[in-house]
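Q: Provide a 3D model corresponding to the input given below.
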Amino acid sequence: MRMLVTGGAGFIGSNLAKRLLADGHDVVVLDDFSSATFKNLVDFRGDVLTLDLYADDLNTLQASGPFDVIFHQASITDTTVLDQRKMMQNNAEGFRHLLNLAEMWGSRMVWASSAATYGRGPAPMKESQRPEPLNVYGYSKLSMEDLARQYAPRLKHPIVGLRYFNVYGPGEQHKGKFASMIHQLAKQMRLGKRPRIFAPGDQKRDFVYIEDVMQMNLRAAASKVSGVFNVGAGAAASFNDVVTQLNRVLKTDLPPEYFENPYDFFQTWTEADLTESRASLGYAPKYDLSKGIDAYHASGTLGSD
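A: Have a look, this model is predicted:
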């Protein structure tokens, strides 16, 4: 099939674009390269469109269509961005432009939401619980979910949003301080430094390995129902647990260096309830924290530049 991957030079998008190409599909990547990197696409042999879904004239994209499936991974993911107008225009209004094209083309759409919509809500987090975003990034994703529901009756195929939890794996190196905690701590430890984490280290995250995210995107592209579904490992691990696992694979013995958390919008415990994801899409994560870190280390990119 003919497929479009927006944000295709980014972490998740580049992994997905290369997977789809390897599976024999005709894949076009779209990215504005404002926060991604060409390095993620050096081994990608499909077409690359350099466009901003909100700010640029989309005639080039429209002429490049139609597409059977759109995987919309593009958005501002920097949660420290305080410019609400910029965040909402880029994420929500850019999505609206793409939804209009999906309606015109008759495309199926899979798109990236976020566990940031849950805020400090109770864990394990269920899709049915009340959203409580703590910043404009989380709100922009919630707004996109509302848009998807409004457009669903107008689209030819089901539209599926994926609430990503803490994704990690090869291809995230370019994100710098916004890369996963697993990558950032590994980078410190490879330099012989003690890993710095918020005190007391018992804060929990649902860390989901990139291969399970790929699995869920492919399942979503065959979905018979529209909706928003969690994408996680289905289990939470503490920051201390991450340090223990990294010491194991890196063969180091570096205790954490604790410091106080400076953020007031911090989630202390995230964990995906996968009941709906299993029932509706047949999702079954294959990587727990230990296995995921093993795979990441085996890739040769854990903690690398």
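
Q: Every contact and neighbour count from this point should use C-alpha atoms.
A: Will do.

Q: ranges for the strands of the stretch 201-305 of the chain?
A: For the stretch 201-305 of the chain, the strands defined by DSSP state E, counting those that start in this stretch occupy 204-205, 207-209, 227-231, 237-238, 257-259.

Q: Next, the second sequence, to be compared with the first:
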Amino acid sequence: MLVLVTGGAGFIGSQVVTALTAAGHGVRILDALLPAAHRTAPPVPEGMEWRQADVRDRAAVEEALRDVDAVCHQAAMVGLGKDFADAPDYVGCNDLGTAVLLAGMARAGVRRLVLAGSMVVYGEGRYECARHGIVRPGPRRGAELDAGRFEPPCPRCGEPLAPGLVDEDAPADPRNVYAATKLAQEHLAAAWARAVGGHAVSLRYHNVYGPGMPRDTPYSGVASLFRSALARGEAPRVFEDGGQRRDFVHVTDVAAANVLALSGAGEVSEGCLRAYNVGSGEPHTVGELAAALARACGGHAPVTTGEYRLGDVRHITASSRRLRDDLGWKPEVRFVDGVAEFASAALRG
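A: Predicted coordinates:
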């Protein structure tokens, strides 16, 4: 099978390329090498088909789709941006780019798609109130965060909530521009599948970390930012009180999920999109991540700052049961091992 991987030179995309090649698939890469994601041009694997072009370039996309059997769409602009003025860039790159790609697939007769989705489409995660059961708290407000009240209360009685694992049937509630574009990508992919009889899978990534993670760019995740601070001899700065829960999943496990989803996309009903959470199933707080990296690097203990970013959610952790049940996926890299490996890269410089 010949697979086009958009964003195939990126942190996750390059691991997907490696995993697909190891599984015996042919791979063609399309990547714009945006400066925000790539400080330097990455090396192109020997013998790999390569196209440097923006996914919004219709002619380049159509040429890259020639003879392709399936697409893994990893290309995206990520992060929260500086302010709302960045919205056109996010919508253009993520949603217009996806529309151009899907239109090209429709014309080329490519009917199999695996989309890099995101857990951000859920907004806040799953919460339960002792009195009112499952509830959905509203967006956290600046005044509450300024006062150090980081936990969202029950919207009905104001009492504390117990966070749990969110599954794919939870309603979407994107709370920033990036999240809105990731949900729009899923809607576009679903519309494409219905229109052409295609098979689409959205893999909703949780907090991905691992080798090759970009440093000190807008594409750097929190794990990379902490590691970079430690490499500079500084203490990692942890926002809020460090108690926000996330699901940190290793990039090689994410790549394996893409290979399985590609093989299983034909099992998705024709004309449908099926979403899967991709998470480790081991929730950890951001503070725990910072502390684990500091120990592994032998660096300064983390400092909790009380700072916050409007649009961030407090707790979002995944149930990946559907992915395990449908496709037989399971994470292979334990948190403690993955963090040790990730820290060692900083020690090697």
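
Q: Could you find the counterpart of Asn230 of the first structure in the second structure?
A: Using TM-score structural alignment, the partner of Asn230 of the first structure in the second structure is Asn277.

Q: among the strands of the stretch 201-305 of the first structure, which is nearest Ser280 of the first structure?
A: strand 227-231 (8.8 Å; C-alpha to C-alpha).

Q: number of nearby residues for the aligned residue in the first structure for Val313 of the second structure?
A: Aligned counterpart of Val313 of the second structure in the first structure: Gln267 (TM-score structural alignment). Per other C-alpha atoms under 10 Å, the neighbour tally for Gln267 of the first structure reads 16.

Q: before we move on, back to that, please produce CSV containing the strands of the stretch 201-305 of the first structure, extended by distance to Val69 of the first structure.
A: Shown next, in CSV, are the strands of the stretch 201-305 of the first structure (distance: least, C-alpha to C-alpha, whole Å):
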stretch, distance to Val69 of the first structure
strand 204-205, 31
strand 207-209, 23
strand 227-231, 16
strand 237-238, 34
strand 257-259, 45
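
Q: closest to Gly46 of the first structure out of these?
A: strand 207-209 (24.8 Å).

Q: Name the residues of stretch 224-242 of the second structure that come out as buried.
A: 224-231, 234-242 (16 or more other C-alpha atoms under 10 Å).

Q: With Ala189 of the second structure as the reference, measure out to the closest residue to Gly306 of the second structure other than its chain neighbours.
A: Distances taken as C-alpha to C-alpha, 6 or more residues apart in numbering put Glu240 closest to Gly306 of the second structure, at 4.0 Å, once the chain neighbours are dropped. Using C-alpha to C-alpha, to the nearest Å, Glu240 of the second structure is found at 36 Å from Ala189 of the second structure.

Q: Tell me which residues touch the counterpart of Pro88 of the second structure in the first structure, please.
A: Correspondence of Pro88 of the second structure to the first structure, assessed by TM-score structural alignment: Arg85. Applying C-alpha atoms under 8 Å, 6 or more residues apart in numbering to Arg85 of the first structure gives no contacts.

Q: Would you mind getting the average deviation of the helix or strand hosting Arg85 of the first structure from the second structure?
A: Arg85 of the first structure is part of helix 84-88 when elements are defined by DSSP states H and E. Compared with the second structure after the fit, helix 84-88 of the first structure shows a mean deviation of 2.2 Å (mean C-alpha distance after the TM-score superposition for the first structure).

Q: Tell me which helix or strand comes right after that helix.
A: Helix 84-88 of the first structure is succeeded, C-terminally, by helix 94-105 (DSSP H and E).

Q: buried set for that following helix?
A: Buried residues in helix 94-105 of the first structure, defined by neighbour count with 16+ other C-alpha under 10 Å: 94-96, 98-99, 101-103, 105.

Q: Average offset of the helix or strand immediately after it in the chain relative to the second structure?
A: Counting by DSSP H and E, the next helix or strand C-terminal to helix 94-105 of the first structure is strand 108-114. Compared with the second structure after fitting, strand 108-114 of the first structure deviates on average by 0.9 Å (mean C-alpha distance after the TM-score superposition for the first structure).
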